[in-house]
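>>> Below are the sequence and a predicted model; questions follow.
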Amino acid sequence: MEFGPGSAAHLVRLEARSGALSGPTANLAPGFVQANLAILPRALAYDFLLFCQRNPKPCPLIGVSDAGAPIIEALGHDLDIRTDVPRYRVWENGKLVGEPENITDIWCDDLVTFAIGCSFSFEEALLASNVPVRHIEDDTNVPMYRTSIETVPAGVFSGPLVVSMRPMKPQDAIKAVQITSRFPSVHGAPVHIGNPAAIGIADIAKPEYGDAVRIQEGEVPVFWACGVTPQAAIARVAPAFSITHAPGHMLVTDLVNANLSI
């Protein structure tokens, strides 16, 4: 696997930076870790850091920036938080006000970036073990749902657990539990298997984020804690200004998935 300039991860970032890539990043740059982003004013940074520490399954931190820094050096060569995500979400007072492909013009020295592990990393291990991943098969975004499960509050932050879903045959679901348990820094094992209503999901065909996927006869829905959870918590706080990634549109880092396994 090539690292640094010209690597698959670096090329994905450059495509996002140029505007050539604006879609979801699932299955791009295989082998490299992808990250969710939450970008908040410095005044909220400590509470959010505590929120992540108390909720490690949906919010496994892999990097935190200095205030105002558009880089997290440990995550990659020539990496710019302001340009290298295919699509962002901009929030004002808890309301979504835009989904730009570049946030350079709204960046300020007060912002702190949190990079959070993404389930796209363990999907590589699932595919390597011949466990199908439906949204990759169908070239769509992974479906994500708000649940009735509450996260552990921290400071001003609280909110529902958000989950991602992948339908599987029961025997594949068992393999998926075994495989993803080895990746705690990218959400780890599933939080629920089976009846969506048991975790407050009224209609599996209507995800709050991402795209609905086919659930075939004999398959069961398998749910993992999701890095979109912070977006629900931030929306509840309704800060005057914040930025996140658009669901499914991740920051591709130079970290290696294989190094995350325990």
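Everything's here; your move.
>>> When you work out contacts or count neighbours from here on, use the C-alpha atoms and nothing else.
OK.
>>> which other residues reach stretch 230-250?
For stretch 230-250, contacts defined as Cα atoms under 8 Å, 6 or more residues apart in numbering pick out 22-26, 34-41, 59, 85-95, 99, 141-142, 156-160, 162, 209-210, 228.
>>> Now do the end-to-end distance for it.
The first and final residues of stretch 230-250 sit 14 Å from each other (Cα to Cα, to the nearest Å).
>>> Pull out the buried positions in it.
Judged by neighbour count using 16 or more other Cα atoms under 10 Å, the buried positions of stretch 230-250 are 230-239, 241-250.
>>> do the same with stretch 147-166
Across stretch 147-166, burial judged by 16+ other Cα under 10 Å covers 147, 151-154, 157-166.
>>> biggest separation within those, which pair?
For the buried residues of stretch 147-166, the farthest-apart pair by Cα to Cα is Ala154 and Arg166; their separation is 29.4 Å.
>>> What residues sit buried inside stretch 172-183?
Of all the residues in stretch 172-183, those buried under the rule 16+ other Cα under 10 Å are 172-173, 176-177, 179-183.
>>> next one: stretch 189-207 to chain centre, how far?
Taking the mean of its C-alpha atoms, stretch 189-207 sits 18 Å from the chain's own mean (Cα atoms, centre = their mean, to the nearest Å).
>>> do the same with stretch 27-35
Between the centre of stretch 27-35 and the centre of its host chain there is 12 Å, according to Cα atoms, centre = their mean.
>>> Need the distance between the two termini of that stretch.
Using Cα to Cα, first and last residues of stretch 27-35 are 13 Å apart.
>>> So which residues make contact with it?
Outside stretch 27-35, the residues that reach it (Cα under 8 Å, 6+ apart) are 1, 8-9, 12, 62, 115-118, 120-121, 124, 136, 250-258.
>>> at 6 Å instead, please
Under the criterion Cα atoms under 6 Å, 6 or more residues apart in numbering, residues 8-9, 115-118, 121, 250-253, 255-257 lie in contact with stretch 27-35.
>>> try this one next to it:
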Amino acid sequence: MSTAASTGYEARQLIRAGKHATQTSTLAPGYVQANLAILPSAQAADFLRFCSLNPKPCPLLASSDAGDWRLPTLGKDIDIRTDLPKYRIWRKGALEREVPDIKDYWRDDLVAFLLGCSFSFEDELLRAGLTLHHHERGCDVPVYRTSVPTTPAGPFSGPLVVSMRSFKPADAIRAIQITSRMPAVHGAPVHIGLPESIGIADIDKPDYGSAVPMEDGELPVFWACGVTPQAVVEAARLDFCITHAPAHMLVTDLRNSDFAVL
């Protein structure tokens, strides 16, 4: 079931009540959405350092105290255990299951990290009149593992993961201008054209998301992606951790416009 929401607070209430159980890209236009990683406090300091060393794929918006499911700096009455439509439970690097809430998995030693999401800059691209082909097709954005390494911290390391949107050259320039003003939600692209130069062998076969064909005369434009921290957490093979399911984000009370640097 999915229902319209005009604010971040309304979106979270719908999700908490089980009235929206699908991806959140179209919920509450104009409001910042966030990726989620929840780790035991024993690994929290290393993960925080990983985020600080890799700000493009891991732009940290907020983190919780150990055992605290509230994120008051991101919005009213947030409960991180219930306010995303779908969560992933990981044990020793393997996906155990997906669940609609994590109340049964919450522990006093867990720390929640909320990271900027490309849904925020996509909203600004759409407002500028640019076309996003995955929106036209009603599917997920294509996402790729690259050969570009992240800077490691403790057990966390791995390749940069990127999302791709294709544009005609003039629109690609406009997309760069818009997203470069939003460093808190991944900022400017990390690469344009020549996917093989960053280790992408076949652009028609993404590692995550959906394959979205490019139109004639378009360039592939690649942004650092919030799947990166999920991939490194998986590779770290922690005994236990929780992430959001792809495209199932926390919708905050913050406005995208608040993150635009003029």
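Sure, I can see it. Keep in mind the model is a prediction, meaning the values are calculated, not measured.
>>> tm score of chain vs chain?
The TM-score (TM-score structural alignment, normalised by the length of the first structure) is 0.95; 257 aligned residues with a Cα RMSD of 1.2 Å.
>>> Tell me the one of the contacts of stretch 27-35 of the first structure nearest Asn195 of the first structure?
Cys118 (23.7 Å).
>>> tell me which residues in stretch 26-41 of the second structure are buried?
27-41.
>>> Show me where the stretch 1-150 of the first structure has its helices.
Along the stretch 1-150 of the first structure, the segments classed as helices by DSSP state H, counting those that start in this stretch run 8-18, 42-54, 120-128, 134-137.
>>> and Ala201 of the second structure, what does it touch?
For Ala201 of the second structure, no contacting residues are found, by Cα under 6 Å, 6+ apart.
>>> Which stretches in the stretch 151-262 of the first structure count as helices?
170-180, 229-237.
>>> Tell me which of those helices sits nearest to Glu73 of the first structure.
For Glu73 of the first structure, the closest of the helices of the stretch 151-262 of the first structure is helix 229-237, at 22.6 Å, according to Cα to Cα.
>>> Relative to the second structure, which residues correspond to that closest one?
Aligned by TM-score structural alignment, helix 229-237 of the first structure falls on residues 228-236 of the second structure.
>>> What mean distance separates that stretch from the matching residues in the first structure?
Once the two models are superposed, stretch 228-236 of the second structure sits on average 0.9 Å from its counterpart in the first structure (mean Cα distance after the TM-score superposition for the first structure).
>>> Could you tell me how far that stretch lies from the centre of the chain?
Distance, stretch centre to chain centre, for stretch 228-236 of the second structure: 13 Å (Cα atoms, centre = their mean).
>>> ditto for stretch 39-58 of the first structure
That offset, for stretch 39-58 of the first structure, works out to 15 Å (Cα atoms, centre = their mean).
>>> How about residues contacting that stretch?
Applying Cα under 6 Å, 6+ apart, the contact partners of stretch 39-58 of the first structure are 59, 110-113, 154-155, 187, 225-227, 242-244.
>>> Just the ones of those in strands?
Among the contacts of stretch 39-58 of the first structure, the residues falling in strands (DSSP state E) are 111-113, 225, 242-244.
>>> Now the residues you listed in JSON lines, please, with extra columns for distance to Ala67 of the first structure.
Shown next, in JSON lines, are these (distance: Cα to Cα, whole Å):
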{"residue": "Leu111", "distance to Ala67 of the first structure": "5"}
{"residue": "Val112", "distance to Ala67 of the first structure": "5"}
{"residue": "Thr113", "distance to Ala67 of the first structure": "8"}
{"residue": "Ala225", "distance to Ala67 of the first structure": "28"}
{"residue": "Ser242", "distance to Ala67 of the first structure": "14"}
{"residue": "Ile243", "distance to Ala67 of the first structure": "14"}
{"residue": "Thr244", "distance to Ala67 of the first structure": "16"}
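>>> Check these against Ile72 of the first structure and report the nearest one.
Thr113 (8.3 Å).
>>> out of everything not next to it in sequence, what's closest to that closest one?
Ile39 (4.4 Å; Cα to Cα, 6 or more residues apart in numbering).
>>> Over in the first structure, tell me which residue corresponds to Arg88 of the second structure.
Using TM-score structural alignment, the partner of Arg88 of the second structure in the first structure is Arg89.
>>> Stretch 104-111 of the second structure maps to which residues in the first structure?
Going by TM-score structural alignment: stretch 104-111 of the second structure matches residues 105-112.
>>> For the matching stretch, which residues meet the burial criterion?
Neighbour-count burial for stretch 105-112 of the first structure flags 111-112 (criterion: 16+ other Cα under 10 Å).
>>> end to end, how far does it reach?
16 Å.
>>> can you check stretch 17-26 of the second structure too?
Length of stretch 17-26 of the second structure, first residue to last, Cα to Cα: 18 Å.
>>> Show me what counts as buried in it.
So for stretch 17-26 of the second structure, counting by 16+ other Cα under 10 Å, buried means 18-21, 23-25.
>>> again with stretch 63-75 of the first structure
For stretch 63-75 of the first structure, by 16+ other Cα under 10 Å, it's 63-65, 67, 69-72, 75.
>>> Return the distance of it from the chain's centre.
With Cα atoms, centre = their mean, you get 17 Å for stretch 63-75 of the first structure.
>>> which residues of the second structure does that stretch align to?
Aligned using TM-score structural alignment, stretch 63-75 of the first structure spans residues 62-74 in the second structure.
>>> And stretch 166-174 of the first structure, by the same measure?
Across the second structure, the stretch matching stretch 166-174 of the first structure (TM-score structural alignment) is residues 165-173.
>>> Quick check: Pro132 of the first structure vs Ile149 of the first structure, distance?
27 Å.
>>> Repeat that for Tyr46 of the first structure.
For Tyr46 of the first structure relative to Ile149 of the first structure (Cα to Cα), the value is 23 Å.
>>> Also Ser261 of the first structure?
The spacing between Ser261 of the first structure and Ile149 of the first structure, counted by Cα to Cα, is 27 Å.
>>> try Val142 of the first structure
On the measure of Cα to Cα, Val142 of the first structure and Ile149 of the first structure end up 20 Å apart.
>>> And Cys226 of the first structure, by the same measure?
Taking Cα to Cα, one finds Cys226 of the first structure at 12 Å from Ile149 of the first structure.
>>> And the helices of the stretch 151-262 of the first structure: which comes nearest Glu217 of the first structure?
Taking the helices of the stretch 151-262 of the first structure one by one with Cα to Cα, helix 170-180 is closest: 11.3 Å.
>>> mean shift of that closest one relative to the second structure?
Following the fit onto the second structure, the mean deviation recorded for helix 170-180 of the first structure is 0.7 Å by mean Cα distance after the TM-score superposition for the first structure.
>>> which residues are in contact with that helix?
With contact meaning Cα under 6 Å, 6+ apart, helix 170-180 of the first structure is reached by 131, 188-189.
>>> Same question for stretch 84-104 of the first structure.
Contacts to stretch 84-104 of the first structure, defined as Cα under 6 Å, 6+ apart, come from residues 13, 16-17, 21-22, 82-83, 235, 238-246, 249-251.
>>> Fine by me, thanks again.
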